[in-house]
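1. This is a predicted model, with the sequence first.
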Amino acid sequence: METPNQKPASSRSWMVAAVLLTAGMIIGFVVASDLGWLSNGHAVPDGGGAPLVRPVATAPQPVLPGMGSQTFVEIAKAVKPAVVNIYATKTGKGDGAHATPFDDPFFRKFFGDEFFRRFEQQQPKEKKERGLGSGVIVDSNGLIITNNHVVGKADEIRVTLSDKREFKAKLIGTDPKTDIAVVKIDATNLPTVAWADSDQLEVGEFVLAVGNPFGLTQTVTLGIVSALGRAAGIAEYEDFIQTDAAINPGNSGGALVNVRGELAGINTAIFSQSGGNMGIGFSVPSNMARSIMDQLVKTGKVVRGWLGVSIQELTPELAKQFGVLDTKGVLVSDVMDDSPAKKAGVERADVIVEYDGKPMDSPTHLRNAVAQTPVGKKVSVKLIREKKPKTIDLAIVEQPKSMTQSGEEESAETVAPTGILSDLDVRELTDEVAGRYGMKSTERGVVVVRVKPGSTAEETGVREGDMIIEINRQPVTSLKTYERIAGKLPADEAVLLLLKRQGRTIYLTLRP
């Protein structure tokens, strides 16, 4: 007998069947959708045959500002054929080439010629040092630019192209001061990379590094321009592009290209504590590399322009001393005799703010600009003198072969004045003092023989052996003038020193 709350068995069975039927339809729909049996506009059966499998979409390649319609894939395809492997071999003498006791006739007689011959045979006569790097084809007739440290001292240079062809290369010329070298192979119709104007590069811009790290051919890495105008202390003339594109050993001499596939730099060095990439790589800018290459190809050597000034960074302290509103500019600490600058009227303490139409913001920038100026070219130099703007026109001449002064050169008396200069001990410039510090006894000034450890002077950069030639723009010609000027200095004011160090003059500001 049914209770009031009970439902007929037939009703319960119907409900279970309905639930199962609904679940089956849902599962079937999901499976059919996953297998592509349902029409979705992308994959439909072909004439009633097997269903088409919908392909996984490829991520779209980014097209960045300035790239035009190119993608990184297209840039890499265009550049890689113009980047080559360079194998450089240097043959040197091994240990067996050094003199030994057996070269002495007495030892030969004592041990016998047979023993001597066997000893000789066991010694290496020569050893071969092999270097591996990269290069960039910049002329279809086989002209290749690379680094000096890759091929500079090689006895044999071999180049392998992207199509596996191998050539023996001829060294056209090298420039250790910028670490640039040019080699040539006997081939024609080669792929090349167009030059970029590296002056147009900006920090944050995408770049690709192409080379052969660790001998792995045709490797491309992506990064950005991290900084410009870097000096890394590895070459005499440096204006490096810094990038975080992965650069490793073997990349040296390879290409750094911009988003238009143009050669913006020659990869040269890495900053690394492990020997591998740490996200800091340096490249010689294309404008500098191209200028050096052109000279090497035409004359086999590099001729640099010369202005004839000693220059230094314009710090906020120095800018205040010389009445300059900001630190954009380069401070002239000395003007050399018989130089273009001297003849044109450039003076010590001038602040150069523009050279040949380009603003100058660092000594490195100005030095490189002058060096790359063609000899004989007339340039305009804008500067600030005594807080007033001034323009000077001059003609650049060839840089002298030696611009360093040779030195020769203590006093019985040491002076330690009170006040801000009390951290320095100085002496008259005598033959004895001059001889100790490599100076000329005919020079005028006093020599710092001791700097108090931990003092402001030491922290500011004053060193033993510095010659003080000016205090607050007043010349120091002797110990007496030094004492007279130093004795009148207010204890609570900054002091501007002009120092001579290893033939160069620099300004320093000491603050109480």
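-> Perfect, I can see it now. Numbers count the residues shown, from 1 in each chain.
2. C-alpha from now on. contacts and neighbour counts both.
-> OK.
3. what's the longest strand in the protein?
-> The residue-count maximum for a strand in the chain (DSSP state E) belongs to strand 126-139.
4. Quick one: residues in contact with whichever helix or strand comes after that one.
-> The first helix or strand that comes after strand 126-139 along the chain, using DSSP states H and E, is strand 143-147. Strand 143-147 has contacts (CA atoms under 8 Å, 6 or more residues apart in numbering) with 134-138, 179-185, 252-254, 266, 268, 293.
5. just checking, next helix/strand downstream of strand 143-147?
-> Counting by DSSP H and E, what follows strand 143-147 is helix 148-151.
6. in the stretch 201-350 of the chain, which spans are strands?
-> 206-211, 219-230, 240-243, 255-257, 263-270, 281-285, 305-306, 309-313, 330-335 (DSSP state E, counting those that start in this stretch).
7. also this one, for the comparison:
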Amino acid sequence: MKTKVIKLSGIALAVAALSLGGYNFANHSIGTAHASPASATMTSPAAASAAPSAALTLPDFQSIAERYGPAVVNISVEGTVKTSARGQSPLGGMNPNDPFYDFFRRFGPQIQVPEGEQITHGMGSGFIVSSDGVILTNAHVVADATQVTVKLTDKREFTAKVIGIDKPTDIAVLRIDAKDLPTVPLGDPSQTRVGEWVLAIGAPFGFENSVTAGIVSAKSRSLPDEGYVPFIQTDVAINPGNSGGPLLNLKGEVIGINSQIYSRSGGYQGLSFAIPINVAAQVRDQLMTHGKVTRGRLGVAVQDLNQALANSFGLKAAHGALVSRVDTDGPAAKAGIEAGDIILGINDERVGSSAELPPKVAAIPPGETVKLEIWRQGKSRDLTVTVGELKSAQVAANDSQDMDQGRLGVAVRPLSPEEQQQIESTAGLLVLDSTGPAAHAGIQRGDVILAVNGKAVSSIEGLRKDLAAVGKHAAILIQREDARIFIPIELG
């Protein structure tokens, strides 16, 4: 069964009848547990009273829920979807046992239902960050809604205005016309540690102000198609309706916005993901000030490093973001960054993996100058880059599916002028067949070999010389369809 990342949108098509199944509820109380040291011998009452007693105190979720629960709101949305024209049988609710049922089923006319609109309803959660009515939630909760209603814990309801939506980070900012509202303080996700207790408040399946708890499972998680959010992973129970609700630490500070689950069944399976609140706060500020979100851009495609690639580039540890392509006339190209460079840090902040680079760059205002630490030809160096404005993002994925008939094991030919124009490169050799080390590493027929260890390849003889000059490991830059990726090769 395929595992899916699911955005917990409550949007669903309205239906003629709604049936609710039975629910079983179990109440669990969290209190204080006391442990006394075990003793194998009898002690006097005086000695026993003098002996220290150990007390294990569980997290005080109750106080946090009581204090900050009123700042968590229930969001219901209404929208419309267009329906196409379709044929409909005139049988309607006709009894199948009716003697004319089979006649009409076979020979009755089809009634043509014209195009129209159907009302949709959805639900989610949010939380108040300003006493004058500013609310944060997920973009997918309110996207395409024609009406958004916010309900407070005191049963008051308000029609909310959508201030702005940022789909790349899945953040939306709402405002309701109210004053002196309860709020929740915002924390610092960078201070959050793996294993730390956290709790979520929201409206799973419409059950308002429900509290669930768990721990932080991991930080800076990268999810498919979510390149600008370093998610906080938890094992807090999150279900449809929790979307947009807060993830709080034991200080009662919001450290994230509950957004997605990873599931094979479509329901909660212990893997929940929250958007760090610092990412959401940056988006909120830009949406409220400018009405849109701008992001920084380097103009590179990057991929992750494994140990084999690190060895090929003479890097001891497999950390950093490997540049597989540099956009022509982009900020990185103007600064001298080349394919094969490994970005180790940005403004003295370490880049541990390729997934960490996009959100770091996106957070930098366009036009600002940054210092990049890169690894090139066996040593590190610093480059200065003026960050551009992001229009569209590209991140290369290392799919590793895939004759100099010697060390590499490929049969190749030079590219024709038309092929060079197609891939926008004057270098490159087309792979006609792949065996040995190349096939084992995933190079396949139709790939174009562009470089060996960062050195451009334009002829078969040049490829042989480049391979003869490297040691046991080589990093081969190839183009596969529209993506350029480095593939590590064990040459032996």
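-> Perfect, I can see it now. Note that this is a predicted model, so its numbers are computed, not measured.
8. so what number do they get for TM-score?
-> Between these two chains, after superposing, the TM-score reads 0.76 (TM-score structural alignment, normalised by the length of structure 2); 416 aligned residues with a CA RMSD of 3.3 Å.
9. contacting residues for the spatially closest residue to residue 57 of structure 2 that is not a sequence neighbour?
-> Closest residue to residue 57 of structure 2 apart from its sequence neighbours, by CA to CA, 6 or more residues apart in numbering: residue 32 at 5.1 Å. The contact partners of residue 32 of structure 2, taken as CA under 8 Å, 6+ apart, are 56-58.
10. Could you measure from the residue mapped onto residue 317 of structure 1 from structure 2 over to residue 351 of structure 2?
-> Residue correspondence to structure 2 (TM-score structural alignment): residue 317 of structure 1 is matched to residue 308. Residue 308 of structure 2 sits 19 Å away from residue 351 of structure 2, going by CA to CA, to the nearest Å.
11. Show me the strands in the stretch 1-150 of structure 2, by range?
-> Counting by DSSP E, counting those that start in this stretch, the stretch 1-150 of structure 2 has these strands, from start to end: 4-7, 12-13, 32-35, 54-57, 72-83, 86-88, 111-113, 116-130, 134-138, 147-151.
12. out of the ones you listed, nearest to residue 419 of structure 2?
-> Closest to residue 419 of structure 2 of these is strand 4-7 (CA to CA; 37.4 Å).
13. Check the offset of that closest one from the chain's centre.
-> 10 Å (CA atoms, centre = their mean, to the nearest Å).
14. For it, name the packing helices and strands.
-> Using 3 or more CA pairs under 8 Å, 6 or more residues apart in numbering; DSSP states H and E as the contact test, the elements touching strand 4-7 of structure 2 are strand 254-263.
15. could you give the angle of the strand it packs on to strand 272-276?
-> Here strand 254-263 of structure 2 runs at an angle of 150 degrees relative to strand 272-276 (axes from the mean of the first three to the mean of the last three CA atoms, to 10 degrees).
16. List the contacts of strand 254-263 of structure 2.
-> So strand 254-263 of structure 2 is contacted by 3-8, 137-138, 170, 184-189, 192, 200, 232, 238-239, 242-249, 267-269, 271-278, 280 (CA under 8 Å, 6+ apart).
17. if we can go back for a sec, could you give the number of residues near the match of residue 317 of structure 1?
-> Residues contacting residue 308 of structure 2 under the criterion other CA atoms under 10 Å number 18.
18. Repeat that for residue 105 of structure 1.
-> Count around residue 105 of structure 1 with other CA under 10 Å applied: 9.
19. Next, work out how far apart it and residue 181 of structure 1 are.
-> Using CA to CA, we find residue 105 of structure 1 at a distance of 47 Å from residue 181 of structure 1.
20. now residue 300 of structure 1
-> 10 Å.
21. Over to residue 378 of structure 1?
-> 29 Å.
22. quick one, which of the two is more surrounded?
-> residue 181 (26 against 14).
23. Look up which helix or strand the aligned partner of that one in structure 2 falls in, please.
-> Structural correspondence for residue 181 of structure 1 with respect to structure 2 (TM-score structural alignment): residue 172. If you go by DSSP H and E, residue 172 of structure 2 is part of strand 171-175.
24. Using the aligned residues only, give the average distance of that strand to structure 1.
-> Mean deviation of strand 171-175 of structure 2 relative to structure 1 after superposition (mean CA distance after the TM-score superposition for structure 1): 1.5 Å.
25. same for that strand, what does it pack against?
-> Strand 171-175 of structure 2 packs on strand 134-138, helix 139-142, strand 161-166, helix 277-290, going by 3+ CA pairs under 8 Å, 6+ apart.
26. That strand versus strand 147-151: what angle between them?
-> Using the same axes, to 10 degrees, strand 171-175 of structure 2 lies at 70 degrees relative to strand 147-151.
27. Strand 134-138 and strand 171-175 of structure 2, what's the angle between them?
-> 150 degrees.
28. which residues touch strand 171-175 of structure 2?
-> 133-139, 142, 160-166, 280, 283-284, 287.
29. ok, now stretch 455-475 of structure 2?
-> 308-309, 311-313, 404, 407-408, 412-414, 426-429, 449-454, 486-492.
30. Equivalent analysis for stretch 271-290 of structure 2, please.
-> Outside stretch 271-290 of structure 2, the residues touching it (CA under 8 Å, 6+ apart) are 136, 163-166, 169, 171-173, 186-189, 229-238, 247, 254-263, 292-294.
31. Can you check which part of structure 1 that stretch sits on?
-> The aligned range for stretch 271-290 of structure 2 is 280-299, by TM-score structural alignment.
32. How about stretch 233-241 of structure 2?
-> Going by TM-score structural alignment: stretch 233-241 of structure 2 matches residues 242-250.
33. Residue 416 of structure 2 corresponds to which position in structure 1?
-> By TM-score structural alignment, residue 416 of structure 2 lines up with residue 430.
34. Just give me the neighbour total for its match.
-> Residue 430 of structure 1, neighbours per other CA under 10 Å, totals 20.
35. With residue 452 of structure 1 instead?
-> Residue 452 of structure 1: 16 neighbours (other CA under 10 Å).
36. Ok, residue 418 of structure 1 next?
-> Other residues close to residue 418 of structure 1 by other CA under 10 Å number 15.
37. Tell me which of the strands of the stretch 1-150 of structure 2 sits most buried.
-> Mean neighbour count (mean count of other CA atoms under 10 Å) peaks for strand 134-138 among the strands of the stretch 1-150 of structure 2, with a mean of 27.
38. Now do that one: distance to the chain's middle.
-> 18 Å.
39. okay, and it goes to which residues in structure 1?
-> The alignment places strand 134-138 of structure 2 over residues 143-147 of structure 1 (TM-score structural alignment).
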